[in-house]
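Asks: pasting the structure only:
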């Protein structure tokens, strides 16, 4: 079966198939003209690879798991690898939740600015200009007199 046929039947791009081949997840024979040909079983294998990817399992880990998939028998090591992937994904989810919460706080601050978070809302936002170089505090007699 040619690469385009596998791509169409498995629902992935030919580029993805070439990537799978580069990663050692899929093998193809070559015709004398250099074209890839795949066995019928490639479609099912690609669908399985897609399931692993949809579950967040990276290609290097999928490669580790494939011998057990091909043998039809899981080992204790396979379960350890899968549990480690689950823990990695759970940690990533916690990191994303923390980032979302921080972004929610920033959105709230932007919608409801306070002097604590927004320097422009502090009194005074700036000091009045004094040509002598002395800083004049807002509300002082000099500031009041010069304002009038």
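Replies: On my side now, so go ahead. Keep in mind that this is a model prediction, so the values were computed, not measured. Residues are numbered from 1 along each chain as shown.
Asks: Please make it C-alpha for all contacts and neighbour counts, starting now.
Replies: Fine.
Asks: Tell me the helices and strands packed up against whatever helix or strand residue 50 lives in.
Replies: Take DSSP states H and E as the rule and residue 50 turns out to sit in helix 41-54. Packing partners of helix 41-54 (3 or more C-alpha pairs under 8 Å, 6 or more residues apart in numbering; DSSP states H and E): helix 3-10, helix 59-71.
Asks: Pasting the second one now:
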């Protein structure tokens, strides 16, 4: 299928699909005319990418996770490497949340919690 059809079927813009391809998350082959052509499984792959992005994974991590993804949800085959990768990502999110809480408290103290 061409990029326009993949875009229509997944809701991802053509620009976003090209970005996924540039990051190594999606593969296309080129026709003689230069058009990108995607296999049928690209629909599932794009839906997996979107679900993993929605879960807060950056594209660099998604590239590592995709080989373990099954189905559109996706379900993940938990190998030790994937378990460690996800644990690291969770720890990083916990650290970010703690920093945001700290910053919010300090800012609220400075502002007298102006939200009313």
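Replies: The structure has been received and is ready for your questions. Given the structure is predicted, the values throughout are model-derived calculations rather than measurements.
Asks: What is the corresponding segment of structure 1 for the longest helix anywhere in structure 2?
Replies: The residue-count maximum for a helix in structure 2 (DSSP state H) belongs to helix 80-111. Counting by TM-score structural alignment, helix 80-111 of structure 2 pairs with residues 76-107 of structure 1.
Asks: post-alignment, that stretch versus structure 2, mean distance?
Replies: Superposed on structure 2, stretch 76-107 of structure 1 shows a mean distance of 1.1 Å to its aligned residues (mean C-alpha distance after the TM-score superposition for structure 1).
Asks: can you list the residues that contact stretch 43-59 of structure 1?
Replies: The contact list for stretch 43-59 of structure 1, computed with C-alpha atoms under 8 Å, 6 or more residues apart in numbering, reads 6-7, 9-10, 17, 23, 25-26, 62, 85, 89.
Asks: can you do 10 Å?
Replies: 1, 5-12, 16-17, 19-20, 23-26, 42, 61-63, 65-66, 69-70, 81-82, 85-86, 88-89 (C-alpha atoms under 10 Å, 6 or more residues apart in numbering).
Asks: now the residues you listed: which count as buried?
Replies: Taking 16 or more other C-alpha atoms under 10 Å as the criterion, what is buried in the contacts of stretch 43-59 of structure 1 is 6-7, 10, 12, 17, 20, 25-26, 42, 62-63, 65-66, 81, 85.
Asks: Having no further points to raise, I will conclude here.
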